[in-house]
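Engineer: Okay, sequence plus prediction incoming.
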Amino acid sequence: MLRYAVIFFIIALIAALFGFTGIAAGATEIAKILFFVFIIIAVVTFVLNMLKR
């Protein structure tokens, strides 16, 4: 999940560099969503693993 967030962030940077602001904005939003989903899943997994012990 984090890998895809980084890939979309790189796509956004490259699109912004070439002036494709619409594509860059879209890729940035997707990267943000994927990053926050990754954080939520990581925290839930961490908490569940702590409760098992």
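Structural biologist: Right, received. Where do you want to start?
Engineer: going forward, measure contacts between C-alpha atoms and count neighbours the same way
Structural biologist: Noted.
Engineer: residues of stretch 7-25 that come out buried?
Structural biologist: For stretch 7-25, the neighbour count (16 or more other C-alpha atoms under 10 Å) marks 8-13, 15, 23-25 as buried.
Engineer: Serialize the residues you listed to TSV and add fields for distance to residue 38 and secondary structure.
Structural biologist: Shown next, in TSV, are the buried residues of stretch 7-25 (distance: C-alpha to C-alpha, whole Å; DSSP: H, G, I helix; E, B strand; the rest coil):
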residue	distance to residue 38	secondary structure
8	14	helix
9	14	helix
10	17	helix
11	19	helix
12	19	helix
13	21	helix
15	24	helix
23	22	helix
24	21	helix
25	20	helix
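Engineer: dropping in the other structure now:
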Amino acid sequence: MADVSNAGGMRVLEPHAGQNTNSNDPEEIGERLRKEIQKTKQLTNKPFGVNHNLVRIV
């Protein structure tokens, strides 16, 4: 991810990026995505995208 951004390209993090297992728990998915965002920010200061869904839980 960071290598593409550092080279001038644009990639997008997905909710299950870097994971070997999927989760249906929104809090766990959010925490995993937060960790991947932090990891990517440590590796590059260039822009990158994040794909996320906003779901209203009733």
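Structural biologist: Sure, I can see it. Source: prediction; values computed, not measured.
Engineer: After superposition, what is the TM-score?
Structural biologist: Remark: TM-score between the superposed chains equals 0.44 [TM-score structural alignment, normalised by the length of the first structure]; 30 aligned residues with a C-alpha RMSD of 2.4 Å.
Engineer: on that earlier part again, any chance of the buried residues of stretch 7-25 of the first structure in TSV, plus distance to residue 51 of the first structure?
Structural biologist: TSV is the format used below for the buried residues of stretch 7-25 of the first structure (distance: C-alpha to C-alpha, whole Å):
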residue	distance to residue 51 of the first structure
8	34
9	34
10	37
11	38
12	39
13	40
15	44
23	42
24	41
25	39
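Engineer: Could you check what's spatially nearest to residue 16 of the first structure, not counting adjacent residues?
Structural biologist: Nearest non-adjacent residue to residue 16 of the first structure, counting by C-alpha to C-alpha, 6 or more residues apart in numbering: residue 24, 5.4 Å away.
Engineer: Touching, the one you found and residue 8? I think so.
Structural biologist: No: under the criterion of C-alpha atoms under 8 Å, residue 24 of the first structure makes no contact with residue 8, lying 9.0 Å away.
Engineer: hang on, the earlier thing: for the residue nearest to residue 16 of the first structure, give me its contacts.
Structural biologist: Shown in contact with residue 24 of the first structure (C-alpha atoms under 8 Å, 6 or more residues apart in numbering): 11-16.
Engineer: same thing but at 7 Å, please
Structural biologist: By C-alpha atoms under 7 Å, 6 or more residues apart in numbering, the residues touching residue 24 of the first structure are 12-13, 15-16.
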